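> Quick check, what structure comes out for this input:
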Amino acid sequence: MTKLELKDFLDEKFIQYNTLDFIDSDPVQIPHLFSQKEDIEIAGFLSATIAWGNRKMIIKNSHRMMDLMGNTPYDFVMSHSPSDLERLDSFVHRTFNGEDFTFFIQSLKNIYQNHHGLESIYSKNQEPESLQKSISEFKKVFFEIPHQYRTQKHVSDPMNNSAAKRINMFLRWMVRQDNKGVDLGIWKTISPAALSCPLDVHSGNVARKLGLLSRKQNDAKALAELDAQLRKLDPKDPAKYDFALFGLGVFEGF
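Predicted coordinates for the structure are as follows:
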């Protein structure tokens, strides 16, 4: 199909899937449980962190994370006691365990106490058409306090050639503002134009079939290639096509 036909097709699929019905089957429902900015972003960050594997299990375990924090994520992060953290020991989602969860809480407290929160770190390091440097800088800050080496694998680094799918998804949730009710759009200091489409097996396969991506691996180089193509279709909001690519792959088996 021509470039114009491709844009029309993807725009149509974006509109089809960017609806409130999408929330019911997606981990974006977790930050939607909250109204306070800090609760939303902490819930979003934690649920995005474990967003790999079976989607029903991701959602179930994300709800369990919230339950273990008394469904008050920000208050738990800032006011937890050692006995509160012990409750997290039993948590497991694939290779993310209670030890990882405990460190994430401690690191988030450091970020809110000493770095003015999550949004501040990302906005400070953003570039006009990319947040990949911001993600890399965020990882440095996140692990600046003592930690187990094994926990580092749960925060991706684009500078190590990772597509950083889960963090790019989290950033889409926080930054995109289209009033359709799916993405929360609570971060106002970052432009949606800088977002990248979360690249995973579904969006990658669909992108290749549509001629948007030639690289076979789903890595940082592939993300840069896909970014360049999607910015041609909509330079102001390229990440909106995540709905189209993901929907075509997961719901339609395209």
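> can we go C-alpha only for contacts and neighbour counts from here?
Noted.
> ok, Gln106 - how many residues close by?
Gln106 sits with 19 neighbouring residues when counted by other C-alpha atoms under 10 Å.
> and what of the one 4 residues further on?
Asn110: 19 surrounding residues under other C-alpha under 10 Å.
> Next: the one 5 residues further on.
The number of residues packed around His115, counting by other C-alpha under 10 Å, is 14.
> Pick out the residue closest to the middle of this protein.
The centre of the chain sits closest to Phe170, judged by C-alpha atoms, centre = their mean, with a distance of 2.2 Å.
> Would you mind pointing out the helix or strand Tyr241 falls in?
Assigned by DSSP states H and E, Tyr241 falls within helix 241-250.
> repeat for Ser136
Short version: Ser136 belongs to helix 132-142, going by DSSP H and E.
> Could you also give me the structure for this next sequence, so I can compare it with the first?
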Amino acid sequence: MTKTELKDFLDEKVLQFETPDFIPHDPISIPHMFSDPKDVEIAGFLAATIAWGKRKMILRNAHSLMERMDHEPYDFIMNFEDSDAVAFDGFVHRTFQPEDVFYFMKALQRLIRKHGSIESIISSHWISSGRPNNLKDTLSHFHTQFFDQPHAPRSRKHVANPAKGSAAKRLNMYLRWMVRSSEKGVDLGIWKEIPSSVLSIPLDVHTSGVGRQFGLLTRKQNDWMAVAEYDEKLRDMDPIDPVKYDFALFSLGAVEGF
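So this is what the prediction gives:
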């Protein structure tokens, strides 16, 4: 398949899979439950945080988190007190446990009180850094800010740090949700300061496997260096909206068994 043929093929697959039919079986369905952007960005962040494992389990546990927060994630976090931790008794998603949820509530409360929103934390660092063509350093800065209070070391793994080599799949997926246009009715597009052109591919077993089959990825490890290599190829195909191809690449692997 030539470069042009591959682009045409993937463009067709984007049209096929980037439709509202994608939503119900994907973690993006969680932020879609809300209309207030304040709720959307928090629900999305928490859903993305636990987005590893089987999708049915992810959705079940993400719904459980929202229920425990009375389906008002912004108000719950902004009014959170230590005594409210009882709401998460018994909650477990793989290694994400009540101790981790408690820290996430406190960290989000602290950061949002200070900066106003998750968007503000991310976009202000990216802008002050000179608007680079990727968000690697910004995500590492976010990790540092998130864990700048006493915490259990085990909690750190739940927010990726590209500076340590992580592919940051869940954070990149979250950024896609928040930044990309909502025109197709799937991504939410509530963040306006960051352009889709600087987003990175959410690299997982499906996108990496399909990418290697198509010659879009040669690196064997699924790390940030692989993300950078993949991004370069996708931006060559569409410099304005490269991560639209996540819909094609993920679905080819997860749905069509490529």
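> where does the TM-score land?
The TM-score (TM-score structural alignment, normalised by the length of structure 1) is 0.98; 254 aligned residues with a C-alpha RMSD of 0.9 Å.
> on that earlier part again, quick one: the helix holding Ser136 of structure 1 aligns where in structure 2?
Mapped onto structure 2 using TM-score structural alignment, helix 132-142 of structure 1 covers residues 136-146.
> circling back: next structured bit after the helix holding Ser136 of structure 1?
helix 165-175.
> Tell me the residues of structure 2 aligned with that next one.
The aligned range for helix 165-175 of structure 1 is 169-179, by TM-score structural alignment.
> State the number of residues packed around Asp145 of structure 2.
In this structure residue 145 of structure 2 is Gln, not Asp. By other C-alpha under 10 Å, the residues close to Gln145 of structure 2 number 13.
> Which positions within stretch 188-207 of structure 1 qualify as buried?
190-200, 202-207 (16 or more other C-alpha atoms under 10 Å).
> whoops, stretch 236-250 of structure 1 was the one
Buried residues in stretch 236-250 of structure 1 (16+ other C-alpha under 10 Å): 237-249.
> Please apply the same query to stretch 149-157 of structure 2.
Ser155.
> for stretch 175-183 of structure 1, same thing?
Val175, Arg176, Gln177, Val182, Asp183.
> Then stretch 31-38 of structure 1?
Here stretch 31-38 of structure 1 shows Pro31, His32, Phe34, Glu38 as buried, counting by 16+ other C-alpha under 10 Å.
> Pull the residues that contact it.
Identification of contacts with stretch 31-38 of structure 1 by C-alpha atoms under 8 Å, 6 or more residues apart in numbering yields Asp39, Ile40, Glu41, Ile42, Ala43, Gly44, Pro73, Tyr74, Leu184, Ile186.
> One more: stretch 5-14 of structure 1?
Leu210, Leu233, Lys240, Tyr241, Asp242, Phe243, Ala244, Leu245, Gly247, Leu248.
> Kindly confirm whether my reading is correct that the fifth one touches His202.
Put plainly, it is Asp242 of structure 1. No. Judged on C-alpha atoms under 8 Å, Asp242 of structure 1 makes no contact with His202 at a distance of 10.0 Å.
> Quick check: the gap between Gly204 of structure 1 and His154 of structure 1.
21 Å (C-alpha to C-alpha, to the nearest Å).
> rewinding a little: mind listing what the residue nearest to the centre of structure 1 touches?
Phe170 of structure 1 is in contact with Gly44, Phe45, Ala48, counting by C-alpha under 8 Å, 6+ apart.
> if you set the cut-off to 10 Å instead, what comes out?
Shown in contact with Phe170 of structure 1 (C-alpha atoms under 10 Å, 6 or more residues apart in numbering): 28, 31, 41, 43-49, 51, 183, 198.
> Just give me the closest of those to Thr19 of structure 1.
Proximity of these to Thr19 of structure 1 (C-alpha to C-alpha) peaks at Asp183, which lies at 9.8 Å.
> Looks to me like that closest one is in a helix.
No. Read with DSSP: H, G, I helix; E, B strand; the rest coil, Asp183 of structure 1 is coil and lies in no helix.
> how close does it get to Tyr112 of structure 1?
Separation of Asp183 of structure 1 from Tyr112 of structure 1 (C-alpha to C-alpha) stands at 23 Å.
> One more: Val77 of structure 1?
For Val77 of structure 1, the distance to Tyr112 of structure 1 equals 9 Å [C-alpha to C-alpha].
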